[in-house]
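K.L.:
Sequence and predicted structure below; questions after.
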Amino acid sequence: MRRFMRHTALGFSRLDALDSRTMLSLGTGLPLAGPIASQSDSFSHEHILVRYDLGSIQHASIGDLAGELVPGLRAVPVPEGSSVAEAIALARADPRVLYAQPDYLVSITSSPNDPRFGSLWGLNNTGQLVGGTPGADISAMEAWSVTTGSPEVVVAVIDTGIDLSHPDLAPNLWVNPGEVGGNGRDDDGNHYVDDIHGWNFVTNTPNVRDDNNHGTHVAGIIGAVGNNELGVVGVNWNVQLMTLKFLNSSGKGTTSNAIKALNYAVQMGAHVSNHSYSGGAYDAAFADAVASARSRGHIVVTAAGNDFSNNDVNPAYPANYVSDNLISVAATDAYDYIAGFSNYGATTVHLGAPGVSILSTVRNGSYGYMSGTSMAAPHVTGAVALIRGLHPEWSYDQVIAKLLTTVDKVADLDGQVQTGGRLNLGRAVTSETVGPRIESASYVPGDHTRIRLRFNEAILPGSFTPDDLVSLTGPEGQGVEVTAVTAVPGSADREFDVSFTSAGIGTYQ
């Protein structure tokens, strides 16, 4: 099975044979690498964690194997004068290495000092709502023990605008680095004049102040400043919120302006955009905009809709545009039930997130409660931003796969959303980050036209197709056509059967 590819959210990397060596330390003259995490104090600078292929180190000395954490995994010192990123780059280039990562620092989990944090059941559900189910939340505190966000990540809030003077949001507002405000010129050449915080596509001006409350509420869920002894806290304590207004004071807008807003977000470098609105029919131009965003690695998060309708049967847009960079979100309540108003869809809605009685920022520096899939979507948008900030080297599909394969399975969402679960940000951030790997490969009992692959963790069934296999060679060295890849029922998406055209009994590679 050496010719199969090892699945990751990004794609596949070759399972080549690893050579046997004995030296388990890192050398010098390390190549430069991209950033490992946004916060340099979030991991040890003295060593990294490296997991070696057991076959490649079977002749290693006893001293080399001392301190092994699990078979093949050990802490390796960072060479003097080198950075953690450089050490990891060198380790990953070693054919013996299965994966290498920082040794992240953890601490006692404590609540942020924002005075109304206790009311944010979606982030930490202690049963504070009468009858609420403790733990029916996104496990934000577990995630915050690793990271609280990154100011390098830009989130586009495509909505009714944002209260720019809100003290819980103002420090996290995106500022266009190429524009000089108030000079009446298009300094950065993007065809928008004085677009300091974004753009108002309703009036075609840089005035992006919220005149409705909806956009400010959404923004607070994503990125209200954390631990500032004020109001609430967002999923991200540190992030950049780009303000793109296309909905008017009544909460209505045109599809054409929504497309312009998405295009602006992508053009100006936003990593993810939140779309907490629904309505209208399929629009080919919008589908093209989502596809264009995909080509730039931009993730689109959408509200599933509030009609308690099956999106598989009655499409709702933009949630139903088909692209692997789009996530559609249903709303759940404090009991882990799907909200009575929420749209659903076993194939078109991806997961659930808190969306009932959500406290967040509103205009005039105030706070208020709202409900809707409009509130569920920004929980997921904030989660995307948090993961992206922790792993800036990941592609959009790696981020999405990590988020969707780490949900909490919830009985009321089974058969209602694609993953059957509700967002668990804590698990997404703290679970193994190297991506799924093939653990075993064998014939399906009694069938010599199917090979069963078992992965070390769940992968998205739709992301594993015949095109994801490099090649399959038959016993006589002939090429063999792979005809289908199907998930094995009951395997929690860890086992897949690869069907192929039979070339006789023997060894397939």
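P.N.:
Cool, got the structure.

K.L.:
alpha carbons only for contacts and neighbour counts from here, please
P.N.:
Noted.

K.L.:
Find the residue closest to residue 237 in space, skipping its chain neighbours.
P.N.:
With sequence-adjacent residues excluded and distances taken as Cα to Cα, 6 or more residues apart in numbering, residue 237 is closest to residue 226, at 4.3 Å.

K.L.:
make that residue 376, sorry
P.N.:
Counting by Cα to Cα, 6+ apart, the nearest residue to residue 376 once its immediate chain neighbours are dropped is residue 355, at 4.4 Å.

K.L.:
before we go on, here's another structure to hold up against the first:
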Amino acid sequence: MKKHSKIIIFILVLSYLLSGTAFSADIPDDSNVEIVSDEVSAERYARCYDERNYEREFAPGQVFITLKSTTPIVEDYGVLFSEVDVDYVKVISEKFIVIHLVEKTRDSVIDAIDELKDSEYVKFAEPNYRVYSGEAVVPNDEDYNLMNTWHLQITEADEAWNYSTGSSDVTVGVIDSGVSPVADLVANIDYERGINFLDETEPPIDIYNHGTPVAGIIGAVGNNGIGISGVCWNATIVPLKIYDTTNREYYVTGIVEGLIAATAMNLDIVNISYSSLTGDGMLEAIQNYNGLVVVSAGNNNTDLNYNTFYPAALSDECDNMIVVGGSTPYDYRYDLTEQGSNYGDCEVHLFAPGAWIYTTCADGSYRFMTGTSFAAPMVTGAAALVLSYHPDYTTAQVKEAILNSVDQVNALTDLCITGGRLNVKNALLYTPISCGDLNYDWRISNVDVIALARYLENVLELTEHQLSMADMNGDSVVDNTDLDLLAMMVV
């Protein structure tokens, strides 16, 4: 989004409100590391290739061909491609043609590409993908307007909806105060699997008004003619209530119970919008959970590099965790008189809108909410949307897609690991490169190459997870072939 658009959004929202390194090994320099970059077959990159590109919308029965410069100009290009069943060929120019296949299916396109990719005449063969205008999708929810939805527009969630609005197959656990069955949420809430850990005879209904706003940001039903839209219009939200209504308290044990339940139910994502001064007991519960854990950074206005709050402090020991700080409409860390978003370029992964977020409330109304509690569900909703669009993605790939696609923001550069703010559309369209990212900095660089080289020289130890990421060609053996492939990925 352009800078002047952000300024307009900020002014409108403000006017309205006023009116009413995980890799710690000693890596030597690369002066003595041989970077091998001989020709390697493209097929050996297959493990890192986003195969789901084939499954996005494209024209059935059509293959878009970029011809090599040596291809002869002929009257009937079909005669050059006898290896596939050609109906007819549309010539766009001397360099580009579209082969229309006899069989008008998407499977026929994939099969044809496999046949054509080695043709002496073909430089590139690909599906004829559908293109989008890039315009925002505007749902018909009655409160959907610029004033109330700046958080969806600045993160380009509204443009992401051109590609996906979510799927009920994606399950999200909300470990919180419960979720109320308000009109804009109830269709997406799974009360059958929901749990009230303080009283399992009672449903996990929210009376504290924290879990319902969180759930609304994640997955309020979109385009239903009422209220608002969540980041992910369609998802299955499982409320895991840990709020003690008698003592009006939350406990770390409740979070652990919620994580254990999420593990047992095999939920895809868990949102935890809480922080505590202690919480080492959460470590094993988080590590045993296979899904993505999104947690809020906390509202203590402090640097988490030097002050410990849980579960955020566990992020360097939990590969499946994302820690989220809160930002304003003008892309600054939210910092109010009495509270502000925690930060830290070693602990907080990214920022997301967390100030003046318009969302659902437990009594059925809608209000503006502020705090990192409401920034975390922005990322949770984005993760649900990514997983809806890419159901084959692993937890690591979903995390990578979110962290590697942020909008870089000067004001956040030194405040979080990525130096940026969530961009939902970018995350949705991002192609993961987690293969080879041995130091978990969400990019492939010479540091990764050196680390693998030192491992192969028996100088450096790598963890089991790092070794799995170093297996570039997927043959379950980490050797010099993987080093060659990794070196070729360095830009």
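P.N.:
Sure thing, it's come through. Here the structure is a predicted model, which means the values were calculated and not measured.

K.L.:
which SS state does the residue most central in space within the second structure fall under?
P.N.:
The geometric centre of the second structure, computed from its C-alpha atoms, lies nearest to residue 402 (Cα atoms, centre = their mean), at 3.3 Å. Classification of residue 402 of the second structure by DSSP: H, G, I helix; E, B strand; the rest coil places it in helix.

K.L.:
Name all residues that make contact with it.
P.N.:
Taking Cα atoms under 8 Å, 6 or more residues apart in numbering as the contact definition, residue 402 of the second structure lies against 379, 382, 383, 422, 423, 424, 426, 427.

K.L.:
Mind doing that once more with 6 Å?
P.N.:
By Cα atoms under 6 Å, 6 or more residues apart in numbering, the contact set of residue 402 of the second structure is residue 427.

K.L.:
isn't the residue nearest to residue 376 of the first structure right up against residue 371?
P.N.:
Yes. Counting by Cα atoms under 6 Å, a contact exists between residue 355 of the first structure and residue 371, whose distance comes to 5.4 Å.

K.L.:
who has more neighbours, those two?
P.N.:
Each of residue 355 of the first structure and residue 371 had its neighbours counted (other Cα atoms under 10 Å), and the higher figure belongs to residue 355 (27 against 19).

K.L.:
what sits against the more buried one?
P.N.:
With the criterion set at Cα under 6 Å, 6+ apart, residue 355 of the first structure makes contact with 331, 332, 371, 372, 373, 375, 376.

K.L.:
gap between the closest residue to residue 285 of the first structure other than its chain neighbours and residue 275 of the first structure?
P.N.:
Spatial nearest neighbour of residue 285 of the first structure, chain neighbours left out: residue 259 (7.6 Å); criterion: Cα to Cα, 6+ apart. Applying Cα to Cα, to the nearest Å, the value for residue 259 of the first structure to residue 275 of the first structure is 11 Å.

K.L.:
Over in the first structure, find the residue span the top helix by length along the second structure aligns onto.
P.N.:
Using DSSP state H to define each element, the second structure has its longest helix at helix 3-18. With TM-score structural alignment applied, helix 3-18 of the second structure matches no range in the first structure.

K.L.:
which one of the contacts of residue 355 of the first structure sits closest to residue 83 of the first structure?
P.N.:
Out of those, the one with the shortest distance to residue 83 of the first structure is residue 376. That distance is 38.9 Å, counting by Cα to Cα.
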